[in-house]
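**Q** I need the structure of the sequence given here:
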Amino acid sequence: MALFLAVATIAISLLAWYSFNFLQSYNKARQIGLPLLFSPFDPWGLFWMLGGAFLGPLLLRLPFGLGEFVNHIKSDWCYLNRNALHQKLGPAFILVSPSRIQIVVGDGVAVEDILTKRHKEFPKLPELYQGLKVFGNNLETAEGDDWRRHRKLTVPPFNERNSNIVWTASLIQARGMLKSWVSAGKFGIICTAPDMMTLALHVLTAAGFGKDYSFQPSERRDSTVIKGEKLSFEVALGAVLDSFMGVVISSAFPTASGFLAKYVSKKVDSMKFTVTEFKRNLREMIEEERAVLKTKSSEKSNLMSAMVRASDLEGTQGDGKRTLTEEELYGNLFIFTFAGHDTTANALMYATALLAVNTHVQSWIKEEIHSVIGKSLDTESWEYEKLFPQLKRCLAVMYETTRLYGPVIVLPKSTGSTPSTLTIQGKEYTFPAHSDVMLNMVNVHHSPEFWGPDPWAFRPERWIIKNGVSGTEELLQPPYGSYVPWATGARVCPGKKFSQVEFVAVIASLFQRHRVQPVPQPGETVEAASKALSEAIEDSECVLTLKMKHPEKARLEWEADA
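**A** All right, here's what the predicted structure looks like:
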């Protein structure tokens, strides 16, 4: 009886605590005046994060739609739901759970207002960015004056000189990748996604760290991590990027023991070793760069060397302190690599698959490539300053790809320690302090108001407009609040030009003399293969960034033009 009373008391106490918190969240939300949705679980709570994948499908089977809330708290609900919730509830609504309220804003003008005019009133959610400090505080995790200090030192290296390096490195990698793909013949290749990751990694090592690597197809690349052996910079960086979530966990994981040690100790130890090796490589390269600076015998041109020079020379104060600490140097070098690797590689993967389905778009960009570059000029002779500004259709493919399948489907913000007001379609709302504000980028990029009756269609031509006077083609300047894949305002992604140059160089190189098409299964028509590929593209999920669930289903054949 005593045990029963103890268990009952605990259960009643937990229920009372749960109900009190839910009521507090409800009262906080209803005063705002936006439509409400409810979830019994905190979408970012440990319980749902660990058990949601198992519980979700079971809860969705509940009668009378009782489990419908599951579709609103999945990590990629914005993509899966498309803009159905906003069509039903309006440009903004609130998800109420026991631990928090999430104000979901899908109105493009309001979103861009937050990113430009009101960014100080809507800071980032600090708890979501702690993991990005694994190598040190950086531009992405800093706020206020600290952020301004980081930006002053880290953004200048993203300049035209570096863009030229990106262009050259991208052409070299694309050349090697295309050679590998064409050699596969009619059988086709299923390694587009990992090969694009390799390409993006090598462009980053060249332009970011001055380390050049020849392209190796993913199935031939040796990226084995053997504990105790020194890892090359390429292998260490690749391993960190490939298992970033594990790296974040391992950095905060205490020495495993007891029950946990049996299951996770070996994996965590391996990740800690990878992190240690990556830091060792960074430290050695930074020390090498500092030695060069002391002798002034040469001057490298890459992000790392520019950042070290800015930190050590321009940033040295009278007291001898550097503007960026050693850990902050590591943190910024890593965050630029992390942010630029997955995102650009996935944009290239999606674009390649979309072009395989839409052969008329391939012909459209070929017209431009042949007009600007010609059919026979080898990529070794392509000049960045001359050619990149003219390849507008290739850049339009990137814009349309990132509009449809942008890497960030929701951008988390907050109201910080004070309430904030926001005007949404002419009406002002006051958001309480410590509220989550989720910017629904999928809804912004697919608004029929801006993109017409076919916002879900892949149509890069929509980005090209004819100059009425000269008759030349120009890129569309998207209306305010319709397109922000690199964010905008003061916190716009500093690697925006980097990614654009890389994308255009790769696409122009791939399609100058070659075509791509899906490989039909035995007994399947080309039309059926294209439909299957379209379905594989749509079957995407968000794991940090949006990506295809099964990129191996995209079997593609590359062949030379007739």
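**Q** C-alpha only now, for contacts and for neighbours.
**A** Will do.
**Q** Does V292 touch S298 like I think?
**A** Yes: here V292 reaches S298: they are 6.5 Å apart, a contact under Cα atoms under 8 Å.
**Q** Okay, V7 and S13: tell me how far apart.
**A** 10 Å (Cα to Cα, to the nearest Å).
**Q** which residues touch E541?
**A** Neighbouring residues of E541 by Cα atoms under 8 Å, 6 or more residues apart in numbering: D76, Y79, K547, M548, K549.
**Q** So which of those are in strands?
**A** Using DSSP state E, the subset of the contacts of E541 located in strands is K547, M548.
**Q** who wins for neighbours among the contacts of E541?
**A** Neighbour counts for the contacts of E541 peak at K547, which has 25 neighbours (criterion: other Cα atoms under 10 Å).
**Q** got a list of what that residue touches?
**A** So K547 contacts N346, P407, S540, E541 (Cα under 8 Å, 6+ apart).
**Q** Now name the helix or strand holding the last one.
**A** Going back to what we said before, that points to E541. If you go by DSSP states H and E, E541 is part of strand 540-543.
**Q** likewise V235?
**A** Going by DSSP H and E, V235 is part of helix 233-242.
**Q** Going C-terminal from that helix, what's the next secondary structure element?
**A** Counting by DSSP H and E, what follows helix 233-242 is helix 244-252.
**Q** To check against the first, give me the structure of this:
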Amino acid sequence: MIVTGLSLETLSILVGSVVALRALQLFLDFRRLLANIHHLPGHRTILSSSTVLGRLLPPTPLLILGHDHFWLLKHGPFAERGLDIISAVACWPKAMGSMLIADVNVIKDIVWSRGERFPKPLGQYTVLTFFGENIIASEGNEWKRYRKVVAPGFSEKNKRLVWDATTQIMLDLFDTMWAGQEEVVVNHSVDLTFPDDVIPLGHQLTFKDALRTVTQDLTLTILVPRWAMGLTKSFRRARLAFDELHRYLTEMIHERQESKDEEDNNDLLSSLVSANDNENLSKGEVRLSDSELIGKLQFQTLAEHDYITTAHALSFAFALLALHPDKQEEMYQHIKHVLSDGRIPTYDDMPSLTYSSAVFNEALRMFPPVCAVPKSSAEDTTFTLTDVNGTLKTVVVPKGLDLILDVPGLHYNPKYWEDPFAFKPERFLGDWNRDAFLAFSGGYRGCAGRKFAETEGAAVLTILISQYIISIKDEPQFAGETYEQRKARVLDARSMLTLAPTRLPLVFRRRT
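**A** Purely as a prediction, here's the structure:
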């Protein structure tokens, strides 16, 4: 017993010593990192938000910033410290630091920098390679190859096709599913059903439902082993959606491979399939198997598909117009002025439908799809900017430090956007600071599908507002809430693969 007691005591001393030494090492590394960034003011936490645990835990002062802190805090942390570059330093599981940036000139310097000064920190994109290598999780020559492959799919001709297809879908919606109804009520805007939302033979979900579920449950699908995906109803739903999306994309690839119609071979999918043909491969490149091609296409679909980017932005635009009926009426009058004969708008009308585009841009400014754009510093450098008092400041950036372009911080920065929390579409009608708008990222790595999203957004808003009035659905449980409470409730958002409304109940009433 004495020997055992001594052994346990010795063991506890050893364990305690190891823990103490590890804590001391973490503390010293933490202090060293702060010294390397010259103690730039900012966030100090125990846990890093870049870890798996950090992505799951809610924001907790001193413990962790949380996955959604960019969206939740917006420009607040910069305003508190009087400078549009701040730091975020955590000490566990190791000393980790980054600089958060909401200064337009510094961001311009980063996104338009030639060479490899500010590459993507590809380690942070490991989760996005779950489906295979892709354009977002790539750099250098590999990214250039992906860009070359996808660029033809975003042609001017295809933008016109996007407008025409969107117009037809909206008109079909009005003439079929909404026919004979003076009011259409939806409990959540992203669940809005369209005429083409049918389940084809051999499938259990529509393409849209499969895509949406995979998007929402992406982290779940990656973290939970395949054998465990049948244990709960939500797990089974996620597994089904993943399998259905895989099946849809397999069918789409085979259809494109067999298609002889040139009219069907000008889109993004066809570009990817064509680039994988033996005769189009560069020297040394290996042809992808169907499985590998599906992996690339699966992530590309998640990253670039209109549902993820445009549908969420449109949901927020609907909510903002419903909450601001004066702006909605102003938009309606503008549409009537442009389309004075009451005709259906065409793609050629888009340059004149400036208010529709302004509403879409303002929704994207207030609710950016992606809240953080990570970069890294490949060399020791400095940034120069002015603080809140107009004093010139130099920020030292050591080699290897992560840089985060804080999109909500930029979009809610009063230096570039007057009254940034107010819904003001008119701010996009005149001259506006395009470098302070990062909804589609920026610079050389800007979103290739930006014009498609803008085209679809303008078409949907124009056609919908020309024929319907949007309002917030009245619900008994919220009868006593104030306007500000209602606004906070319906505009509540959370970050999935992109920023999405939590629940947005709407009413669409036909204009008389």
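**Q** secondary structure class for whichever residue in structure 1 pairs up with I469 of structure 2?
**A** Residue correspondence to structure 1 (TM-score structural alignment): I469 of structure 2 is matched to R515. Three-state call for R515 of structure 1 (DSSP: H, G, I helix; E, B strand; the rest coil): strand.
**Q** just the helices in the stretch 401-512 of structure 2 please.
**A** Assigned by DSSP state H, counting those that start in this stretch, the helices in the stretch 401-512 of structure 2 fall at 407-411, 450-467, 483-490.
**Q** Relative to structure 1, which residues correspond to the shortest one?
**A** Equivalent residues of helix 407-411 of structure 2 are located at 441-445 in structure 1, counting by TM-score structural alignment.
**Q** Could you identify the longest helix within structure 1?
**A** Ranked by residue count and defined by DSSP state H, the top helix of structure 1 is helix 258-295.
**Q** what about the nearest residue to Y412 of structure 2 once chain neighbours are set aside, how many neighbours?
**A** The shortest distance from Y412 of structure 2 to any non-neighbouring residue, by Cα to Cα, 6 or more residues apart in numbering, is to P420 (5.0 Å). The local packing of P420 of structure 2 (other Cα under 10 Å) involves 16 other residues.
**Q** Next: L282 of structure 1.
**A** With other Cα under 10 Å as criterion, L282 of structure 1 counts 20.
**Q** pretty sure it is touching Y330, no?
**A** Yes: applying Cα under 8 Å as the test, L282 of structure 1 and Y330 come out as touching, 7.2 Å apart.
**Q** Which of V292 and S298 of structure 1 has more residues huddled nearby?
**A** Taking other Cα under 10 Å, V292 of structure 1 and S298 do not tie; V292 has more neighbours (15 against 10).
**Q** what does that one align to in structure 2?
**A** Using TM-score structural alignment, V292 of structure 1 sits opposite S259 in structure 2.
**Q** again with L404 of structure 1
**A** With TM-score structural alignment as the criterion, L404 of structure 1 lines up with M366 in structure 2.
**Q** Kindly report the same for D312 of structure 1.
**A** Under the alignment (TM-score structural alignment), D312 of structure 1 pairs with D277 of structure 2.
**Q** For that match, give me its contacts.
**A** Counted by Cα under 8 Å, 6+ apart, D277 of structure 2 has contacts R287.
**Q** let's see it at 10 Å
**A** Q257, V286, R287, L288 (Cα atoms under 10 Å, 6 or more residues apart in numbering).
**Q** Give me the buried positions along the helix ranked longest in structure 2.
**A** Using DSSP H, we find that the single longest helix of structure 2 is helix 2-36. Neighbour counts over helix 2-36 of structure 2 (16 or more other Cα atoms under 10 Å) mark L26, F27, D29, F30, L33, L34 as buried.
**Q** which stretches of the stretch 51-200 of structure 2 form strands?
**A** Assigned by DSSP state E, counting those that start in this stretch, the strands in the stretch 51-200 of structure 2 fall at 85-92, 96-101, 183-186.
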